[in-house]
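1. need a structure here:
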Amino acid sequence: MVLRESGSQVEFNCSMSVLPDGRVVFDLDAGDRTTEFKTLEFPPALETNFEDGALTFCDRSCGVLIPQNDKEFPTKVLRSYGNTGLDMPWAGVLDIKKGDGMMVLIEPWADAAMILRPDSRERYWLQPRWIASMQRWAYPRRVAYRFSPAGGYVALAKMYRDYARETGLLKTMAEKAAERPKVAWLKGGACIWGSDGLKFAREARAAGIRRGIVYDRYEPPRPFPAADIKAMTDLGFLVSEYDDLYQCEEGVTGFGRDRMEEAGVRTADGKPIAGWDGQGFIRSPSLGLRAARTYMPSLLEKHPYTARFLDETSTVDLLEDYHPNHRLDRRQDMAYRIELFRYFQKELGLVVGGEHGKAWNVPVEDYTEGMMSGPFWWGEGNKPGHLIVPKDRTYMPANFAKYGDDYKVRIPLWELVFHDCLVTTWYWGDSSDWFYETQPDVSSRKDLSNILYGTMPLLWADNKGYGWNRNRARFLETVRNVCHFHERVGFDELLTHEYLSEDRAVQRTRFSGGGVAVVNFGDEARAYEDGERTLLLAPLGFYATAPGFRQSRTIEKGNVVTRIEAKGLLTVESKERRRIGPVEVQGSLTAFEAAPGRWHLLAETQGESTVDMRELAAPAVPKRCSLVKLAADGATTKELAPDLPGCKVVLPAASGLRLFGVQMTF
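-> Okay, the predicted model is just below:
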């Protein structure tokens, strides 16, 4: 068929095909690709008779599931190339009750958008909008409709996963780690900003934090000394530095600087584009690699970082550049950004992270900050980009509270596609601990979301979140409850996500390696049957298992009890005195094997607590155990018992965290 766009009068050729796999495909092309035009909305939104319709997509978020008649959702046009548009070039409409659904997939996706189009009953349907490339049609476009008879948003996500595999987007973390072994260090790690470097790393390791990304001093940027970076690497931490090759200030080409007249992006009318918040200017994506080569090799010689965080590059709008010396369209912009990421991965061998993420950069990134954050965290009230610490409950924008923080709306749509391909966490202005001082329940729910999705926490070690020196026990609680499970499932495919209660408070996920997570977002205890017994999940409680691993926060005899059990690890937390295996405790106690034959005990006890070290170390049988008091960095400060009777540790009640060491002789 031939179409004529009413505004530009451009003629388009369109063919519709029904493929053997059931896809309905519309292929569009202009009769003259060089004729100027702006937009084309075609085909019309396809409608059906869903009983309980819903829309699902990732709009700079991990995914949302909103009612089809939700008129209040702020964004009605989702750009496939935009910073705050579609992270994957598709959206779905589905029937919540029956599970059947339809995916609308844009191919290619650099110059398009998805419109949420209301019908006469004010239900929203999906319609593609085609956008000019350099003011022209430029190339063929396609939209594919894929249908699923059951499975809801999970089935739609798996359809796109199949497409991602077919088109080369599905590169797994295991494959990346095979090329660069330190990628494996992301498994079980935490993303940590604002620390003092080596001192923090030593204390964190002594307290049981085995993996993580430790960032340098970002404000102002001051690289860690080479000796400190090497020491932190020896402790098992990735050491990273903030970078931004997208925008820069005027100056000699290099770190954060370039010549605007030569390197700046130009609009169609020849004007430069200012950077974020009006600062500096946007460098042409075609020149980002040139800039990186001017400083990265020498920087790494002086400061041997093992990771690099590239702000903006992976998420901000794909651009058109009309500069006469480096004209490019959005597709070329994407290609240049991919080339830049590959330089950091392939030539420099670094573990590479970026702000948020899009499907096109999954193969060339290893971790991303922002995917776990829901949409609209950038709204009025909160100032995440400026890192202004929340002072009251108004700092959480209303739309973020409704669509981003609400467990009834947010879903792991991104993770159902790419969990085994990219490690994800929160935005630094929406970190695990960002709202802790004003809304501590938000931090608890974020921990639950990390457990449920099998993702990494992001924490502030300075004064912006928990603070390592202010709320160390809470900092360690997030790491303890999230990272041990992430170590077991972090590189696995996320197979399913489901609601186990009508109010969506109880949710469950399953992972390809056998991991299962169940969380209770509600403020009341909920029963859960695990196949062997009935557990009573505590308010904001959880139950997660993987081969050789189990953790839970449940109600036992009327008391909230947290436990984590694995080889070389045991955590027990209870306000009332409880005996679990080799530990009897009132308060919190974590025992972990810090080195062969050497255990650390991290305790905050309200009553006398005991640990049977022989039972804990089984099947090994130590002949003798000695107990010492440890400083925060793990150094011995006092010998307490050179030969523990029966290898049993007895700890008196005491306020505050205390660290002990037990050396076993076999």
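2. CA only for contacts and neighbour counts going forward, please
-> Will do.
3. Helix, strand or coil: sort out Thr233 for me.
-> Taken by DSSP: H, G, I helix; E, B strand; the rest coil, the conformation at Thr233 corresponds to helix.
4. Now do the longest helix along the chain: which elements does it pack against?
-> Counting residues, the longest helix in the chain under DSSP state H turns out to be helix 472-489. If contacts are counted by 3 or more C-alpha pairs under 8 Å, 6 or more residues apart in numbering; DSSP states H and E, helix 472-489 sits against helix 440-453, strand 534-546.
5. Now mean neighbour count too, for those, in TSV please.
-> TSV is the format used below for the helices and strands packed on helix 472-489 (neighbours: other C-alpha atoms under 10 Å):
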stretch	mean neighbour count
helix 440-453	22
strand 534-546	22
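6. Export these as a markdown table, with columns for distance to Phe281.
-> Shown next, in a markdown table, are those (distance: least, C-alpha to C-alpha, whole Å):
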| stretch | distance to Phe281 |
| --- | --- |
| helix 440-453 | 35 |
| strand 534-546 | 45 |
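7. coming back round to it: show me which positions of the longest helix of the chain end up buried.
-> Using 16 or more other C-alpha atoms under 10 Å as the burial criterion, the residues of helix 472-489 that qualify are 472-476, 478-489.
8. now that helix, how far from the centre of its chain.
-> Its chain's C-alpha centre and that of helix 472-489 lie 15 Å apart, by C-alpha atoms, centre = their mean, to the nearest Å.
9. Let's compare: structure for the following, please.
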Amino acid sequence: MITKTMHENDNVILLENGGTKIFLDKKSLSVRVETENVSWETVSGAASFAVGYEHADRFLISLNQAENKQFSPIDSGFLQGVRIQLGPFSSNGKIIGVQADVAVLLNTHSGELVFEVHGISGGTENEVSEVIWPGSFAFSGDREIDYTVVPAMQGYLIPANWQKPIRRYHKGLMFDRDAYMPWWGQVKEGNGYLAIIDTPNDARLTVEHVPCVHTHAEVVWIHSLERFDYTRKLRVRFAKDMNYVGMAKMYRQYVRSLGKLRTLAEKQLRNPKLSELMGSAVVHTSVHTRIAPESYYFDKEHPEKNDFAVPFEERALQLAALQEKYAGKLYVHIDGWGRNGYDNLHPDVLPPSPKGGGWEGMRKLQEVCRDQHILLALHDNYRDFYYDADSYSPELTIKHRNGEQEFCDYWAGGAHSWLCTTLSKGYLERNHDKLNENGIYPDGVYIDVFAVVPGDECYDPRHRMTRTECMTYRASCFEEIRSRGMIISSEEPTDWAVPYLDLVHHAPYALYPGPGEGPAIGIPTPLFSLVYHDAIVVPWSLDRGAWGIPETDLGLLHGLLNAGVPYLPIQPSDNEIPIVKTMARLHQLIGSLEMTNHEFMDGSWRKQRTTFADGTIVEVDLDGDRYTIQMADGELISEAAVHL
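-> Take a look at the predicted model:
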């Protein structure tokens, strides 16, 4: 409850609940939280808004520069706090006619602190692109035991004394590689907070670590189609004896409370075919490659490399040979099966590649996979819209606020824009009906980039679309695939998509300069697996320094630590088979179980242990290239030096 509101000539508003006190400085708008054991205070002047858009000159104005500030109480019965109405603002002698409406609230039942942005209005509303509220908590120090928790890709920790700078400030939107999940946290003196972005679709998580100076982490609220017309909300939970595992488990419970924690066991009830995926080795292969002259990948020195095919029937023979050699479950992902091959002509990819063998060759591949009990999945794409696609029209593309459309010619098919997601499901239904009409019934479909690229916005008045609507349209495509009895996958397991996906391409670690190569950013930590291990199947590459694997580490050790499924080449070496079988067996046994704990076993951060719901323990030594798997029943599966 609000126990004291100071007079107008005083500078502080106090909220108090039990042992927690919240102080709002009316002049600076900074917030100080005092718990029984530690205090946290937001950086003075950090709360601000940005005038100007992404491709124009922008400037930040601190919220504390408001000419007028009005404070009024809010009391909902369990949320009590202060509404703060601000504006206009003065910047370099110029009056900016923006009115900002924010709030700081205390949940008197749970002790949770809530920050809200209710709206931005005024004569320059359409120029405000970002709002920062409440800003970062001040955090600095030189102790390794104090750290910041960042859910970028699989996740990492930044010890307070980390000597390498980390600058990802105001970069990726939520649900890209900068933040698979919409939360972060910090720990000092054994106490910490977990911040959950309750309305993440139009937000960024930004992190900056300057050695010996500070580690800042904050949410940045961004406009949606030039507007801030719904309440943005950040929830902050403070606790003693907090650590990164506790944060992940708190967030997991939060997801469960929203009804969005759909486990693999639940997904198998809707699609029993998913049980065949558990414990599989994933084979990623291709049929036809054609590279357009304008593509980044075009090889001028070796033109024969720009258009070649390995026919469906040849791939079928290779898979039959692989199954004889491996003698285990296989899930095969086929690229380049469309008319012009991989990353070409989307979304008008039919009929299948003539160079690969057309419909007859594709049916032969399907027949062999069924005979060999191999799951067959097809790569697909309903975002890239190629200029040489049969139905290409600029009227169907996503438009920016200035009316222009995106252009890219990096990928194999050359020039393309983005298909507006409002149209994606219609194309998907058409294509898969045509596949079925011609006797092709895949076991799974991979929809490229839908779960790694943040939600798109479209300003075209004929198919206007917010980021939230975009994600809803993408989810409808995933659900269409599931409704046809197929396994559904996409690129990476961004949080919003996990309820709809069975499988992803990978979920590795954030690297610098990245996104997939280089040394690790901070201390790689399986935050995502701690939340979602039992909700989605994640394949792992085996090689040292593979995509998303720190350059010094063996991918298979991280794969074992996370109890994922292994990748397997279509023509593997003999020494790859045993470790692939070990990882596959581990996943078969515990792939649908929660990861209950993760530990660093020594001060080097290089020896790690994970524990799963049945008591299985996996230990890895990343420097010694060793692993131990202790099953719940006492069986020691393996203890070996690894040589690939």
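10. Any idea what the TM-score is?
-> Aligned and superposed, the two chains score 0.71 in TM-score terms (TM-score structural alignment, normalised by the length of the second structure); 500 aligned residues with a C-alpha RMSD of 3.1 Å.
11. name the helices or strands packed onto the longest helix seen in the second structure?
-> Across the second structure, the longest stretch assigned as helix under DSSP H is helix 467-483. Secondary-structure packing of helix 467-483 of the second structure (3+ C-alpha pairs under 8 Å, 6+ apart): helix 424-437, strand 444-447, strand 487-490.
12. Tell me which of these is the most buried.
-> strand 487-490 (a mean of 27; mean count of other C-alpha atoms under 10 Å).
13. Quick one: name whatever helix or strand follows that one.
-> strand 503-504 (DSSP states H and E).
14. Output the residue interval of the first structure matched by that following strand.
-> Under TM-score structural alignment, strand 503-504 of the second structure corresponds to residues 367-368 of the first structure.
15. Quick check: the matching stretch compared with the second structure, mean distance?
-> Here stretch 367-368 of the first structure, set against the second structure after superposition, deviates by a mean of 0.7 Å using mean C-alpha distance after the TM-score superposition for the first structure.
16. Residues contacting that stretch, please?
-> Outside stretch 367-368 of the first structure, the residues that touch it by C-alpha atoms under 8 Å, 6 or more residues apart in numbering are Val352, Gly353, Gly354, Glu355, His356, Gly357, Leu422, Val423, Thr424, Thr425.
17. Weed out the non-buried ones from these.
-> Val352, Gly353, Gly354, Glu355, His356, Gly357, Leu422, Val423, Thr424, Thr425.
18. Now check the second structure for the residue matching the last one.
-> I take that to be Thr425 of the first structure. For Thr425 of the first structure, the aligned position in the second structure is occupied by Pro539, per TM-score structural alignment.
19. list the contacts for the closest residue to that match other than its chain neighbours?
-> Excluding its sequence neighbours, the residue lying closest to Pro539 of the second structure (C-alpha to C-alpha, 6 or more residues apart in numbering) is Val565, at 4.5 Å. Listed by C-alpha under 8 Å, 6+ apart, the contact partners of Val565 of the second structure are 278-282, 537-540, 559, 583-584, 587.
20. Could you find the counterpart of Val565 of the second structure in the first structure?
-> With TM-score structural alignment as the criterion, the equivalent of Val565 of the second structure in the first structure is Met456.
21. now Tyr392 of the second structure
-> With TM-score structural alignment as the criterion, Tyr392 of the second structure matches Arg259.
22. just Val282 of the second structure next, same as before
-> Checking TM-score structural alignment: Val282 of the second structure goes with Cys191.
23. Relative to Val214 of the first structure, how far out is the closest residue to that match other than its chain neighbours?
-> In this structure, Cys191 of the first structure finds its nearest non-sequential neighbour in Leu458, 4.5 Å apart by C-alpha to C-alpha, 6+ apart. Per C-alpha to C-alpha, to the nearest Å, Leu458 of the first structure is found 11 Å from Val214 of the first structure.
24. Overlap in contacts, those two.
-> Shared contacts of Leu458 of the first structure and Val214, counting by C-alpha under 8 Å, 6+ apart, come down to Cys191, Ile192, Trp193.
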